[in-house]
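Peer 1: Compute the structure for the input listed below.
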Amino acid sequence: MSTATRRHPTLLLALIALAALYTWWFLHDKHWLATQLVFTGPPLLLAIALRLGWRLAPFWSGVCALGWFSHGVMSAWSHPETALLAWVEIALSLLVIALASLPGLRARFGRKSK
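Peer 2: From the prediction side, this is the model:
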């Protein structure tokens, strides 16, 4: 297991959960391939990158999660038939943002050693 994976196991699970959510959500979409490339692909690629130890994977996960959050909010408000999926997307994207930001927040606001 790589160092990045050991430091971010929950982030890895959250990215995989997002990919699974998008796979389920767009399973019967008429533009299936496009939705898989746009929605399912990025969290899967970031999960693979995190697993392989790419140092910037947490940062890019947080950046992408801002878009996923926006998509979830728009879907929750405009498509009542998929509101539950959208709320799960919102929760997972907020989790990804928090987990990706946690090391930086700890470094900035943690106890300073003397």
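Peer 1: CA only for contacts and neighbour counts going forward, please
Peer 2: Noted.
Peer 1: Okay, helices next: where are they in this protein?
Peer 2: 3-7, 9-25, 32-35, 41-51, 57-78, 83-109 (DSSP state H).
Peer 1: Any chance of JSON lines for those helices, columns mean neighbour count?
Peer 2: Listed next are the helices of the chain as JSON lines, based on neighbours: other Cα atoms under 10 Å:
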{"stretch": "helix 3-7", "mean neighbour count": "16"}
{"stretch": "helix 9-25", "mean neighbour count": "19"}
{"stretch": "helix 32-35", "mean neighbour count": "14"}
{"stretch": "helix 41-51", "mean neighbour count": "20"}
{"stretch": "helix 57-78", "mean neighbour count": "18"}
{"stretch": "helix 83-109", "mean neighbour count": "17"}
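Peer 1: for comparison, sequence B:
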Amino acid sequence: MLLVCLLALAALFALWYLLPGRHWIAGLTVFVLPPALLAAGVALRSRLAGYWAGVLALFWFCHGVMLAWSSPGERLYAWIEVVLALAVIFSANLAGLKARLGRKRG
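Peer 2: Take a look at the predicted model:
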């Protein structure tokens, strides 16, 4: 699920920044490449990629909320970014939550 969410986030950013031709270099380096590279790391089963995906998702969440409130023209993209960021945070932490809550202490 984490891999799918990261790829969807990279696709969203590509659609948002690269297709209209605005902010091409900034859109690619700041928004599209990080989730794409993290998706490659997740596909290679790197634990660090999952960790950093969760950390960066907090920034994506804040970015989405900020734009949803301040930029009416980009509101739809921003809310999709917020939902995907929450999905990345949840799926990046799912294994740890299962391990923590699945154990019975005794």
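Peer 1: Alignment lookup: Arg103 of the second structure to the first structure.
Peer 2: The equivalent of Arg103 of the second structure in the first structure is Arg111 (alignment by TM-score structural alignment).
Peer 1: what do you get for Tyr77 of the second structure?
Peer 2: Under the alignment (TM-score structural alignment), Tyr77 of the second structure maps onto Leu85 of the first structure.
Peer 1: Report the contact partners of that match.
Peer 2: Going by Cα atoms under 8 Å, 6 or more residues apart in numbering, Leu85 of the first structure touches Leu21, Trp25.
Peer 1: Roughly how far does it sit from Thr23 of the first structure?
Peer 2: Going from Leu85 of the first structure to Thr23 of the first structure by Cα to Cα, to the nearest Å gives 11 Å.
Peer 1: what sits in contact with each of the two?
Peer 2: By Cα under 8 Å, 6+ apart, no residue touches both Leu85 of the first structure and Thr23.
Peer 1: thinking again about what came up before, look up how far Ile90 of the first structure lies from the match of Arg103 of the second structure.
Peer 2: For Arg111 of the first structure relative to Ile90 of the first structure (Cα to Cα), the value is 31 Å.
Peer 1: Repeat that for Trp24 of the first structure.
Peer 2: Trp24 of the first structure is 16 Å from Ile90 of the first structure, by Cα to Cα.
Peer 1: Ok, Cys64 of the first structure next?
Peer 2: In terms of Cα to Cα, Cys64 of the first structure sits 12 Å off from Ile90 of the first structure.
Peer 1: The second structure: which residue goes with Thr35 of the first structure?
Peer 2: The alignment partner of Thr35 of the first structure in the second structure, by TM-score structural alignment, is Gly27.
Peer 1: How about Trp68 of the first structure?
Peer 2: So, by TM-score structural alignment, Trp68 of the first structure is matched to Trp60.
Peer 1: That match contacts Val83, doesn't it?
Peer 2: No. In this structure, Trp60 of the second structure is not within contact of Val83 by Cα atoms under 8 Å, at 9.9 Å.
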